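[1] for reference, the sequence and a predicted model appear below.
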Amino acid sequence: MTDGRARTRRGLLDRRGVSETIGFVFVFALVTASVGVVYTTGIGGLEDARQDEQLTNAVRAFDVLDDNVGDLTREGAPSRATELKLSDATLGFGDPVSIEVQVNHTATDANATYSATTRPLVYSGAAGDVVYSAGATFRVDGGSAAMRAEPGLLVDDRRSMVPMLVTYPRSDSGGVGGSSTVLLVAYRQSQNLDGSFDTGPDAADEARVNVTVDSPRAAAWGRYFEDKGMTAIDGDATDGDVTYQFRTDHLLVSETVVEFDVKG
C-alpha cells in the first residue's frame, strides 16, 4: 500500500512538473511575442517621429529662406544664401504655378490684367514636402497642404497691394538629393511695378479685383484668401485653381524676379 501511494505521489509530481513546464513555455512565448510587437511598433513610431522632425526642420529652414528673399524684395539686397540640411531628401523645383490679377471698374469701364508664372522650390522628404511658391511657404503632409508663411497680400477697401514673386532655377538639372547640407543662393534679377490702378477721387464705387491661382496647393491658397476677407468666385480647388475677389479704390501690383542656384 505504501508503494502504491508513493507511485501515485510521483505521478502527481510528474504531471505537475509537465504542467509547470508547459505553462512556462506559454508564458515565455507570450512575453517574447509582446516584446516583438512593442519593438516593431516602437521602432516604427520612432522612425515616423524622426521623419516628422526632419520635415519640421525643413520648414524652419524655409522660414529663413523667406526672410532672406525678403531682404531681396524689401531691402534691395542683390543676393542671399541659405543653408539647408537634406536628411535623405531631395531639393528641386515643381511644376509652374500661375497667378492672374484682373481689375475692373464698372463706373469708368476701366480694366487691367496682370499675370505671372513661377517655379516653386520643393523639399521632398519621407514625411512630406515643403514648398516655397510665389512668396508663400507650404507644408504638405499626406497630400494636404497648409500655408506656413504668407505671401504678403495687402487687402483694404482704400489701398491694396498684390506682390508677385517669380522664382526659377539657374540650372534645371532635376535637383539634388542625399543627406548633405546644400547652399541655396537667391539672386534678385529684377524688381518693378507691374501696374497701378486707381478709381479716381470722385469714384462712386470701388474696383473689383479677382485673384486667380492655378496650383496643386489651390485649396491652401483659398483658405488664405478667405482669411484675408476675400470673397470666393470659384472656391472649388478640385480642378487645381481658385478665384477670390475683393474691392478697393487703389491697387498696386509689383513683381520681383528671383533666380535660385542650388550648390550641393
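    Ah, there it is.

[2] switch to C-alpha atoms for all contacts and neighbour counts from now on
    Noted.

[3] was I right to think Thr212 contacts Thr243?
    Yes. Using C-alpha atoms under 8 Å, Thr212 is in contact with Thr243, at 4.2 Å.

[4] quick one: Arg10 from Gly17, how far?
    10 Å (C-alpha to C-alpha, to the nearest Å).

[5] again with Ala186
    Applying C-alpha to C-alpha, the value for Ala186 to Gly17 is 77 Å.

[6] one more: Arg188?
    Noted for Arg188: a distance of 83 Å to Gly17, by C-alpha to C-alpha.

[7] which residue of these two possesses the greater neighbour count?
    Each of Arg188 and Gly17 has its neighbours counted (other C-alpha atoms under 10 Å); Arg188 has more, 20 against 12.

[8] so what's Thr32 up against?
    Contact analysis of Thr32 by C-alpha atoms under 8 Å, 6 or more residues apart in numbering lists nothing.

[9] could you confirm it falls within a strand?
    No. Counting by DSSP: H, G, I helix; E, B strand; the rest coil, Thr32 is located in no strand; its state is helix.

[10] show residues contacting the lengthiest strand in the chain.
    If you go by DSSP state E, the chain has its longest strand at strand 181-198. By C-alpha under 8 Å, 6+ apart, the residues outside strand 181-198 that reach it are 69, 72-73, 77-86, 103, 112, 114, 249-264.

[11] try it against this one:
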Amino acid sequence: MADRGQSEAVGFATVFGIVLLTLTVVAAGGVAGLEDVRSHQQLSNTQRSFAVLADNADAVAAGAPSRATQMRLGGGTLAIGDTVEIAVSGTAVGNASRSFSHTETYEPLVYSLGDSQVGYSSGALVRAERDGAVLFREPAFVLTNETVLLPLLSTTHTDRTAVGGSSTLVRTVRTDRELVRANRSTYDVTVSVTSPRAAAWEDWLADRTATTCSRTGSTVTCTLRTQRLFVSVDHVAVSFG
C-alpha cells in the first residue's frame, strides 16, 4: 500500500509539473504575442503621424510659414538619423559644356521601436524591419524620358537630437529655397542616393521605367535621358518639443 501511495504521489507530481510547465509556456508565448501586437499597432500609429508630418513638410516647402505635427511615440524614440546624400548631375546632349552637378546632404528624421524604424527622408517615408525596408510614401520625384523633376526637401535640426516619451511636437519651418537647374533641352542625367536604407531606395528607383539603376554598398545610382530638367532644394528646419 505504501508503494502504491508513493506511485500515486509521484504520478500526481509529474502530471502537475507538466500542466504547470504547459501553462508557463503558453503564458510566455501569449505575453510575447501581445507585445508583438502592441509594437505593430504602435508602428502603424507612428506611420500615420509621419504621413501627417510629410504632408506638413510639403506645405511648408510650398510656402506655408510653418507647421507643427503631434507625433505619438508610445515608448519609442524620435531622433536624427544617419546622414543621407542625394546627388544629381546632367550633361546636355550635343553640348558637353552645358553640364551641372549638385549634391544635397541632409538629416532624416527616424523613429525607432525595438528592431523597427520609420523614417522621413526628402518627402519619402520608409519603414524598416528585420527582414528589410520599403518606401511606403513616395517622394515627389518625376523620372521619365520627358521630364526629370527633383524637388529635394533638405531637413536640418535646430536643437535636441533625440526625444522619447509618449508624444512630442515636431515643428517645421522653411529657411531657404534654391533653384539648382531648369532647362528645356535633352539631358543625360545621373541621380545617386546614399542612405542606410539604400535597398528600399533602389527598389523604388529601379521601378521607374526610364531609369537604369545599380547599387554599390549604401549608394544607388540611376541614369536616364530626358527632355526637360528641373531641380530645386527647399531647406526646412526641424525642431522637437
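    That came through, no problem. What you see is a predicted model; the values in this text were computed from it and never measured.

[12] TM-score of the superposition?
    Comparison of the two superposed chains (TM-score structural alignment, normalised by the length of the second structure) gives a TM-score of 0.92, and 240 aligned residues with a C-alpha RMSD of 1.8 Å.

[13] ok, which stretches of the second structure are helices?
    2-61, 198-206 (DSSP state H).

[14] tilt between the longest one and strand 167-183?
    Note on geometry: by axes from the mean of the first three to the mean of the last three C-alpha atoms, to 10 degrees, helix 2-61 of the second structure and strand 167-183 are set 50 degrees apart in direction.

[15] and Gly36 of the first structure? What does it align with in the second structure?
    Aligning on TM-score structural alignment places Gly36 of the first structure opposite Thr24 in the second structure.

[16] and if you look at Leu91 of the first structure?
    For Leu91 of the first structure, the residue aligned by TM-score structural alignment is Leu78.

[17] count residues in the vicinity of that match, would you?
    Using other C-alpha under 10 Å, Leu78 of the second structure has 26 neighbouring residues.

[18] and it, how close does it get to Thr147 of the second structure?
    Distance of Leu78 of the second structure to Thr147 of the second structure, given as C-alpha to C-alpha: 36 Å.

[19] same check, this time on Arg4 of the second structure
    90 Å.

[20] and if you look at Val189 of the second structure?
    From Val189 of the second structure across to Thr147 of the second structure, the span is 11 Å (C-alpha to C-alpha).

[21] now do the shared contacts for the two.
    Taking C-alpha under 8 Å, 6+ apart as the criterion, Val189 of the second structure and Thr147 both touch Thr226.

[22] what about these two, which has more around it?
    Val189 (22 against 17).

[23] identify the residue of the first structure aligned to the more buried one.
    Under the alignment (TM-score structural alignment), Val189 of the second structure maps onto Val209 of the first structure.

[24] cool, Val238 of the second structure as well?
    Using TM-score structural alignment, the partner of Val238 of the second structure in the first structure is Phe260.

[25] over to Ser101 of the second structure?
    Per TM-score structural alignment, Ser101 of the second structure is aligned with Thr113.

[26] now do Thr161 of the second structure
    With TM-score structural alignment defining the correspondence, Thr161 of the second structure maps onto Gly174 in the first structure.

[27] just checking, that match touches Phe93?
    Yes. Assessed by C-alpha under 8 Å, Gly174 of the first structure is found in contact with Phe93 at 7.4 Å.

[28] so for these two, which residue has more residues nearby?
    Phe93 (23 against 12).

[29] and that one, how far from Tyr123 of the first structure?
    As judged by C-alpha to C-alpha, Phe93 of the first structure and Tyr123 of the first structure stand 8 Å apart.
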